[in-house]
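Undergrad: Test case, fold it:
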Amino acid sequence: MDLSGTGVTDEDAVLSETIKGAARRLLAGSGATALSPDAVAREAGLPTADVEALFPHRDDLLTALVVDAYNASGAAMEQADLAARGTGAHAGARLLAVTRALREWSFANTADFTLIYGSPVPGYHAPQDTVPPASRTPAVLAGIVRAALEAGDLTPPRRTVPGPPLLLPDAVQLFGGVPEAPFSDIIERGIVLWSSLIGLLVFQVHSRTHDSVRDEPAFFDYAVAVAAEGIGLVVPLVGDSGREHD
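TA: So this is what the prediction gives:
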């Protein structure tokens, strides 16, 4: 029965979650190239027709998984930020909280993390439906940077962007406009912070640092603090916050 008015029945919703659960197990075991309606049906113990009724093509299933992964990781960050703000945390502590939350989600959901931040799936082109969920992570970061800017918590940069603006209009809109000097390039700096965060997670989730770093959670915090210096934001670490790394 459809009680939501969306045309999706309770049975369809349950079946969809069963199918996506089977697809995630395949992702974890064999990667995205192993996904197909037939393979997912076998993994779920369902007729292929049941899978194809909800996800006619592999790309339909991939899109559903991508949307779920972006929404779940974004929600983890949003919840961490809400909790941090509830304690009166300043922007640096908020940034540490949300990046730790994303790290925790990434390690708990490595297949989903790899799907959205790993190598592109051959032949798959993400549709527009994935853009709003994908924007949740940068939106959390942008909100923290904006709050730091408005609170006067940022140190002015030594370097500014040479030449014409480097941004697309959507990036400016997400942040809420271009700030005045000396912070007129804070959006560019925020994108550097964002890309540094994702690159760091890729390294840690896929064990690229295990042979050079003794304490990976502590190194993660340190790297976030170093990246935050690029936007003029101080992030508290062990020694001044008293946190013990796990």
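Undergrad: use CA for all of it now, contacts and neighbours both
TA: OK.
Undergrad: would you list every one of the helices in the chain?
TA: Using DSSP state H, the helices of the chain run over residues 10-30, 37-44, 48-54, 58-86, 91-108, 110-117, 131-134, 136-151, 169-175, 186-205, 216-229.
Undergrad: which of the residues in the fifth one are buried?
TA: It stands for helix 91-108. Buried residues in helix 91-108, counted by 16 or more other C-alpha atoms under 10 Å: 91-103, 105-106.
Undergrad: what number of residues lie near the residue nearest to A44 when sequence neighbours are not counted?
TA: Setting aside the residues directly before and after it, A44 is nearest to A22 in space (C-alpha to C-alpha, 6 or more residues apart in numbering), at 5.3 Å. Around A22 there are 20 other residues, counting by other C-alpha atoms under 10 Å.
Undergrad: What separation is there between A64 and E150?
TA: For A64, the distance to E150 equals 37 Å [C-alpha to C-alpha, to the nearest Å].
Undergrad: Any buried residues in stretch 177-197, and which?
TA: Residues of stretch 177-197 classed as buried by neighbour count (16+ other C-alpha under 10 Å): 179, 183-191, 193-194, 196-197.
Undergrad: can you check stretch 22-31 too?
TA: For stretch 22-31, burial by neighbour count (16+ other C-alpha under 10 Å) applies to A22, A23, R24, L26, L27, A28, G31.
Undergrad: Pull up the gap between the residue nearest to A44 and I116, please.
TA: According to C-alpha to C-alpha, A22 and I116 sit 18 Å apart.
Undergrad: One more, so I can put them side by side:
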Amino acid sequence: MTEALGSAAPDDAATRTATLRTAAPRTARDRARAELTQEIKAAARRHLAAEGAQQLSLRAVARELGMASSALYRYFPSRDDLLTALIVDAYNAIGERVERAVEAAGAAEHPRAAWRGLCDAVRAWAREHPHEYALIYGSPVPGYQAPEDTLAPFSRVPFALLRILRDSGADFARPTRDAGLPQPLAAQLQAVVEAGGLDVPPPALARALFAWTGVFGMVSFELFGQLRASADPADPFFGYAVERHADLLGLA
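TA: Below is the predicted model of the structure:
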């Protein structure tokens, strides 16, 4: 579909080198560092759950682990470095869950089932990891600027959606009902298409964006208690909305 969604064939020598690096045994020091890094991030997630991302403190994490703050700084030089690691992990975790669900549904043969799988995977992961979901899809952390390291992990879920639509056939690109796309929006989406090398017309991308934000809006409303007086439990509403978005996307 696109350079962004495709994968270039790697050079054989580069592939062999990468394979050797992956296969090379790690030293005991490397393993110890990796294990402690995971312990630090696990402690930080507990602090997220208890106090929220704004209150995350390297000193508090070090204190919980019985470490000197100076020792923890060798792993994460600042709070923002630790936040970035948690954000990358969260995006990769939800991305992996979504990709597995889409693959299991068979996107090429059953695009609507793949869309359902994507939506259900997003909702299930969010309900299992509400504080990590809030970290990546909730209110921004004051003073924190996400680096480019977060872009590729962030893209896994929207790219999974674009793959479903790409594999669904010509219906995805039908222009009929979107011929009147407002000019400012058409220009915005055309810039996205060109910057990402996407083989998607702006009207179709608008439908994808509408559906994508709709799913996350529903999940956020459920997770943060905004449906308690109307559609709680949210299963019937969520299922209904997922099907209507599938209709909008042209998924047979």
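Undergrad: Pick out whichever of A64 and E150 of the first structure has more residues nearby.
TA: Set side by side, A64 of the first structure and E150 show more neighbours around A64, with 15 against 11, by other C-alpha under 10 Å.
Undergrad: ok, and the closest non-adjacent residue to that one?
TA: A64 of the first structure sits nearest to K20 (C-alpha to C-alpha, 6+ apart), 7.9 Å away.
Undergrad: For the residue mapped onto the one you found from the second structure, give me its contacts.
TA: Matched by TM-score structural alignment, K20 of the first structure corresponds to K41 in the second structure. By C-alpha atoms under 8 Å, 6 or more residues apart in numbering, K41 of the second structure lies in contact with L82, A85, L86.
Undergrad: got JSON lines for those residues, with distance to E243 of the second structure too?
TA: Below are the contacts of K41 of the second structure laid out as JSON lines (distance: C-alpha to C-alpha, whole Å):
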{"residue": "L82", "distance to E243 of the second structure": "38"}
{"residue": "A85", "distance to E243 of the second structure": "35"}
{"residue": "L86", "distance to E243 of the second structure": "32"}
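Undergrad: Tell me the one among those nearest to L20 of the second structure.
TA: Comparing these against L20 of the second structure with C-alpha to C-alpha places A85 closest, at 25.7 Å.
Undergrad: Trace the closest one over to the first structure, please.
TA: In the first structure, A85 of the second structure lines up with A64, judged by TM-score structural alignment.
Undergrad: ok, now how distant is that match from G143 of the first structure?
TA: Using C-alpha to C-alpha, we find A64 of the first structure at a distance of 27 Å from G143 of the first structure.
Undergrad: cool, E188 of the first structure as well?
TA: 14 Å.
Undergrad: again with G92 of the first structure
TA: The gap separating G92 of the first structure from G143 of the first structure is 12 Å, by C-alpha to C-alpha.
Undergrad: Check I191 of the first structure too.
TA: Noted for I191 of the first structure: a distance of 13 Å to G143 of the first structure, by C-alpha to C-alpha.
Undergrad: now do S196 of the first structure
TA: From S196 of the first structure across to G143 of the first structure, the span is 17 Å (C-alpha to C-alpha).
Undergrad: Also F203 of the first structure?
TA: 26 Å.
Undergrad: how about E216 of the first structure, what's its partner in the second structure?
TA: When the second structure is aligned by TM-score structural alignment, E216 of the first structure is paired with A234.
Undergrad: One more: Q204 of the first structure?
TA: Alignment note: Q204 of the first structure maps to E222 in the second structure; criterion TM-score structural alignment.
Undergrad: my read: its match touches A234, true?
TA: Yes. Using C-alpha atoms under 8 Å, E222 of the second structure is in contact with A234, at 6.8 Å.
Undergrad: So if I had to pick from these two, which one is more boxed in?
TA: Between E222 of the second structure and A234, counting by other C-alpha under 10 Å, E222 is the more crowded of the two (21 against 17).
Undergrad: What number of neighbouring residues does D235 of the second structure come out with?
TA: D235 of the second structure has 11 neighbours, counted by other C-alpha under 10 Å.
Undergrad: thinking again about what came up before, give the full set of residues in contact with the residue nearest to A44 of the first structure.
TA: A22 of the first structure makes contacts with V40, A41, E43, A44, as judged by C-alpha under 8 Å, 6+ apart.
Undergrad: quick one: it and T130 of the first structure, what's the gap?
TA: According to C-alpha to C-alpha, A22 of the first structure stands 21 Å off from T130 of the first structure.
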